[in-house]
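S.K.: Kindly return the folded structure for what I paste below:
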Amino acid sequence: MATCRHHSSAHSSDGDHGAGSPPNRPWDAGRFGIHVTRMHGGRVVVSVTGTLDLSTVDALRATAHQEIETGARHLVLDLSAMPFWDSSGMGAVASVYRSAARVGASVVLAGLSSTLEKRYRLTGMDRVVPLHGDVCAALARPESES
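M.R.: Just a heads-up that it's a prediction; the model follows:
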């Protein structure tokens, strides 16, 4: 799918650091970032880079809520470059889900590491906000079409 290739290359270029850059530290909230990719049909990918915790969740909530308010019908939260999240990060996902559900939109997660996926499934939230292995899989089958 051309959209997925485009998204992947855009995402990896965000992570390029020159030889003089400091190493990536998962606990360094200064490395946090959000990138939005809008696609046809109301599909939107919100990519998170860095740790999602109490100091960064407001940015994710604000971005995702804005996309929902402006017409996103299928929101994919790409967490493939997120090394850690705490309970406030999971709470942000629940908040985004509630906002989307109010307007009939869907939200899915994509790209969680195996450790984070295991923790997410233990909470049972995967029954409400589904997981996909990667962004391409999440875009190929929106939950509203399941």
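
S.K.: use CA for all of it now, contacts and neighbours both
M.R.: OK.

S.K.: Assign a three-state SS to residue 129, would you?
M.R.: coil (DSSP: H, G, I helix; E, B strand; the rest coil).

S.K.: Residue 85 contacts residue 54, correct?
M.R.: No. Applying CA atoms under 8 Å as the test, residue 85 and residue 54 come out as separate, 9.1 Å apart.

S.K.: who has more neighbours, the two?
M.R.: Ranked by neighbour count (other CA atoms under 10 Å), residue 85 and residue 54 place residue 85 first, with 20 against 15.

S.K.: Name the nearest residue to the more buried one, ignoring sequence neighbours.
M.R.: Among residues not flanking residue 85 along the chain, residue 52 sits closest, at 4.6 Å (CA to CA, 6 or more residues apart in numbering).

S.K.: Here is a second sequence; please produce its structure as well for comparison:
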Amino acid sequence: MTLIRAPLAPDFFMTLALTGELDTGSIPALCELTSQVLAEGSRHLVMDLSAVTRCDNASFFTLLGIRQAIHHMGGSLILTDPSPSVQDALAHSALRDLLHLHDVLAKEAPCDPARPDALPDNPE
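M.R.: Presented below is the predicted three-dimensional model:
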């Protein structure tokens, strides 16, 4: 798996583009990068899943845990543009109702990262 960081705004918003397999072998790298980005000051993350070729159930539990940790820090995590592999895997997962995937490429209701209160996964 390859992870690419793309800042949306300095020190607050960050997009992480995941490429390749998201599975038990790549989870440590994902957790490490996420921790590093949060330690640097980003609080609102977007994970682009459009280039993920394979995803397992353990990865969904990890994404859920990452989202919860970010919420406890006052931030948010948006999972966007799921590849067909991710969509299929989530459809067969017990977590399908807990992990919401936003298909920005399909012009779903846009998320305005300038308004953290408008982000779909931001706790009330």
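
S.K.: After superposing, what score do the chains get?
M.R.: The TM-score (TM-score structural alignment, normalised by the length of structure 2) is 0.75; 115 aligned residues with a CA RMSD of 2.7 Å.

S.K.: And the residue nearest to residue 85 of structure 1, what's its match in structure 2?
M.R.: Matched across to structure 2, residue 52 of structure 1 falls on residue 22, judged by TM-score structural alignment.

S.K.: For its match, grab the count of nearby residues.
M.R.: 24.

S.K.: cool, the one 5 residues further on as well?
M.R.: A total of 17 residues lie near residue 27 of structure 2 under the criterion other CA under 10 Å.

S.K.: which residues touch the residue nearest in space to the middle of structure 1?
M.R.: In structure 1, the residue lying closest to the centroid (CA atoms, centre = their mean) is residue 77, at 2.2 Å. Residue 77 of structure 1 is in contact with 45, 46, 47, 48, 107, 108, 109, 110, counting by CA atoms under 8 Å, 6 or more residues apart in numbering.

S.K.: Please repeat the previous calculation with a cut-off of 6 Å.
M.R.: Contacts for residue 77 of structure 1 (CA atoms under 6 Å, 6 or more residues apart in numbering) come out as 45, 46, 47, 109.

S.K.: you'd agree it is in a helix?
M.R.: No. Using three-state DSSP, the assignment for residue 77 of structure 1 is strand, not a helix.

S.K.: Looking at structure 2, name the residue matched to it.
M.R.: Under the alignment by TM-score structural alignment, residue 77 of structure 1 pairs with residue 47 in structure 2.
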